[in-house]
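# this one's structure only:
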C-alpha cells in the first residue's frame, strides 16, 4: 500500500464559548517541512502538537493551522485600543479612505486583541488534542485515496515495462545474428586471409560484450521487487525511488549494449515509461 504526500484534513470543534478549527494541508517534500499557525495563547504547546503531527505524517510540506473563534458571551479577550489607533493612524498616512474600512483593516493586524487569561484550560486542550487526532485521520485517509490512484498508474507503467522487456527478449536472438552477419560481411570486404578458428573465437568474444542476459534478468527482478514493495503494508516512497534508479541503470546498460536500432527504440520507450514513474514517485510518502 502506498500513500501520497498530498492531503487535506479538517476538524471543527464547538465548545461552550469557542469554536476551534484545525486544518492540515500537505504537499510533497523530501523530508517533513511543518509550518504551524497557532494562537499566541497556545504557543507553549506548539512543540507538543508538532510531535503529534510528525509521528503520523512523517514526510511532506505540511501547513497546520489552529484557529480559535470566540462564540460565547463570557470572554477575556479585549480590543487593544491603543494598538488599533496606532494602526489606523499609520493607514491614514498611506491612503485616505472611509474610517470604517480603515478600522476593519486595522483589526486584521497582529496584536489588536489582548487577553488576560494566560493559563491553558486542561479540558480545552484535551479537546484540541482530540480534534487534531480527527484531522490527522482525515488527512491520512485522503493520502491513502491519492495513493490508490498512484498505485493504479504505477501498475500500468510496470506492465508496460514488462511487455517491452518481453519484446527485448524476443528480439535479442535476431539482434545477435544481425551483429554477427554485419561483422562477417565487414571482414569479408577486407579480402584478407583469415584463420577461421581464430576468427570464430574473436567473434564469440566480441558478441559476449554485447550479451544482455544478466541485464534482462536483473531488470525483471527489479520490476517484481518494485511491485512487491509497493504492495507492502507500509508506504516506502524512498525505497521505491531507489528501486526505480536500479531499473534505470539496467535499461541504460541494455541501451548501451544493444548496437541494434530496433532494440534501441524499445529502450527509448522503456525510458519514457520509467521517467513517468519517477515523476509520480516524487509524491509518494
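Great, that's in hand. Predicted model, so just to flag it, every value in this text is computed and none were measured. Numbering: from 1, shown residues only.

# can we go C-alpha only for contacts and neighbour counts from here?
Will do.

# contact partners for residue 116?
Residues near residue 116 by C-alpha atoms under 8 Å, 6 or more residues apart in numbering: 76, 77.

# 7 Å instead?
Residue 116 makes contact with residue 76 under the criterion C-alpha atoms under 7 Å, 6 or more residues apart in numbering.

# and for residue 61?
Neighbouring residues of residue 61 by C-alpha under 7 Å, 6+ apart: 26, 27, 28, 29, 32, 33, 34.

# neighbour count for those residues - can I get that in TSV?
Below are those laid out as TSV (neighbours: other C-alpha atoms under 10 Å):
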residue	neighbour count
26	23
27	16
28	20
29	17
32	16
33	17
34	17
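
# now, which of those residues lie within strands?
26, 27, 32, 33, 34 (DSSP state E).

# ok, those residues vs residue 258, which is closest?
Set against residue 258, the nearest of the ones in strands among the contacts of residue 61 by C-alpha to C-alpha is residue 27 (40.2 Å).

# and here is the other one:
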C-alpha cells in the first residue's frame, strides 16, 4: 500500500478561555521539510510538536499552523501602577490638569503597561498535543486515499508496459529472421562465393549484438518487483523510483539493440508509460 505526500488535516480545540485551531498541510518533497507557525506562548514546546509531526509524516513539505483565538476576557498586559503614579507626579509639576487628564497622559508614556509572560499549562498543552494527533490522523487518512488513486494508476501503467513487452517478445523471432535475411541478400548482391560455415559464424556473432534476451528477462523481473513493492505494507516511493530507473535502462537498451522499426515503436510507447510512472512517483511517500 502506498501513500501520497499530498494531504491536509485540521483539528479544533475549545478551551475555557480560547479556541485553538491546528492545521497541517503537506506537499511532495525529497525529504521532510517542516515549517511551523506557533504563537509565542507555545514556542518552548515547538521541538516537542515538531517531533510528534516528524514521527507521523516522514516525508514531504509540511506546513504546521497553530492558531489561538481568545473567546473570553483575558489579557496578559497589566497596568504598571508604580510607573504610572510616578509619571502623574512629574506631570502635575509641569501642567495644570486634574487627575483624569494626568492619567490619560501617563498611560501613554513608556513602560506604563507591562506584559506578564504566561506559563504554559501542562494540562492545556496535553490537550493541544491530542489535537495535533487528531489532525495527523486526518492528514494520513487523506494521504492514504490519495495513495489508492496513485496505486491504481501505477498498476495500469505497469500492465501497459507488460503488454508491450509481450508484443516485443512475440515479434523478436521475426526481427532476427529479418536481420538474417538482410545479411544474406547483402552477401548475394556482392556476387561472390561465400564459405557457408564462415558466413554462419559471422551471422551468429552479428545477431548476438542485437540479442535482447537478457534485457527482456531483467525488465520482466523489474516489473514483477515493482508490483510486489506497491503491494507491500510499507509505502516506499524511493524504492519504486529506483526500480523505475532500472526499468528505464532495460527499455533503452532494447531500443538501441532492436534495429527494427516495429519494435522501436513499441519501445517509444514503453518509454511514454514509464515517464508517466516517474511523474506519479514524485508524489509517493
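Received it, and whenever you're ready, just let me know what you need. Computed from a predicted model, the values in this text were never measured in an experiment.

# got the ones in strands among the contacts of residue 61 of the first structure as a markdown table, with distance to residue 51 of the first structure columns?
Compiled in a markdown table, those are given as follows (distance: C-alpha to C-alpha, whole Å):
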| residue | distance to residue 51 of the first structure |
| --- | --- |
| 26 | 16 |
| 27 | 18 |
| 32 | 11 |
| 33 | 12 |
| 34 | 10 |
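
# for these, which one is nearest residue 224 of the first structure?
Using C-alpha to C-alpha, these come closest to residue 224 of the first structure at residue 27, 28.5 Å.

# which ones are touching the closest one?
For residue 27 of the first structure, the contacting residues are 5, 6, 7, 60, 61, 62, by C-alpha under 7 Å, 6+ apart.

# quick check: the lengthiest helix in the first structure compared with the second structure, mean distance?
Counting residues, the longest helix in the first structure under DSSP state H turns out to be helix 122-190. Between helix 122-190 of the first structure and its aligned stretch in the second structure, the superposed structures give an average distance of 0.5 Å (mean C-alpha distance after the TM-score superposition for the first structure).

# before we move on, the earlier item: among the contacts of residue 27 of the first structure, name the buried ones.
Taking 16 or more other C-alpha atoms under 10 Å as the criterion, what is buried in the contacts of residue 27 of the first structure is 5, 6, 7, 60, 61, 62.

# which one of the residues you listed is nearest to residue 50 of the first structure?
Closest to residue 50 of the first structure out of those is residue 62 (10.5 Å), distances taken as C-alpha to C-alpha.

# nearest residue to the closest one other than its sequence neighbours?
Excluding the flanking residues, the one nearest residue 62 of the first structure by C-alpha to C-alpha, 6 or more residues apart in numbering is residue 26, at 4.3 Å.

# give the contact list for the one you found.
Contacts for residue 26 of the first structure (C-alpha under 7 Å, 6+ apart) come out as 5, 6, 7, 8, 60, 61, 62, 63.

# shared with the second structure, which of these?
Counting by both residues aligned by TM-score structural alignment, their matches' C-alpha atoms under 7 Å, these that remain in contact in the second structure are 5, 6, 7, 8, 60, 61, 62, 63.

# can I take it that the fourth one is in a strand?
I take that to be residue 8 of the first structure. Yes. When DSSP: H, G, I helix; E, B strand; the rest coil is applied, residue 8 of the first structure is found to be in a strand.

# the equivalent of it over in the second structure: neighbour count?
When the second structure is aligned by TM-score structural alignment, the residue opposite residue 8 of the first structure is residue 8. The local packing of residue 8 of the second structure (other C-alpha atoms under 10 Å) involves 21 other residues.

# what of residue 197 of the second structure?
Other residues near residue 197 of the second structure come to 9 when the count uses other C-alpha under 10 Å.

# can you check the one 10 residues further on too?
Applying other C-alpha under 10 Å, we find 15 other residues in the vicinity of residue 207 of the second structure.
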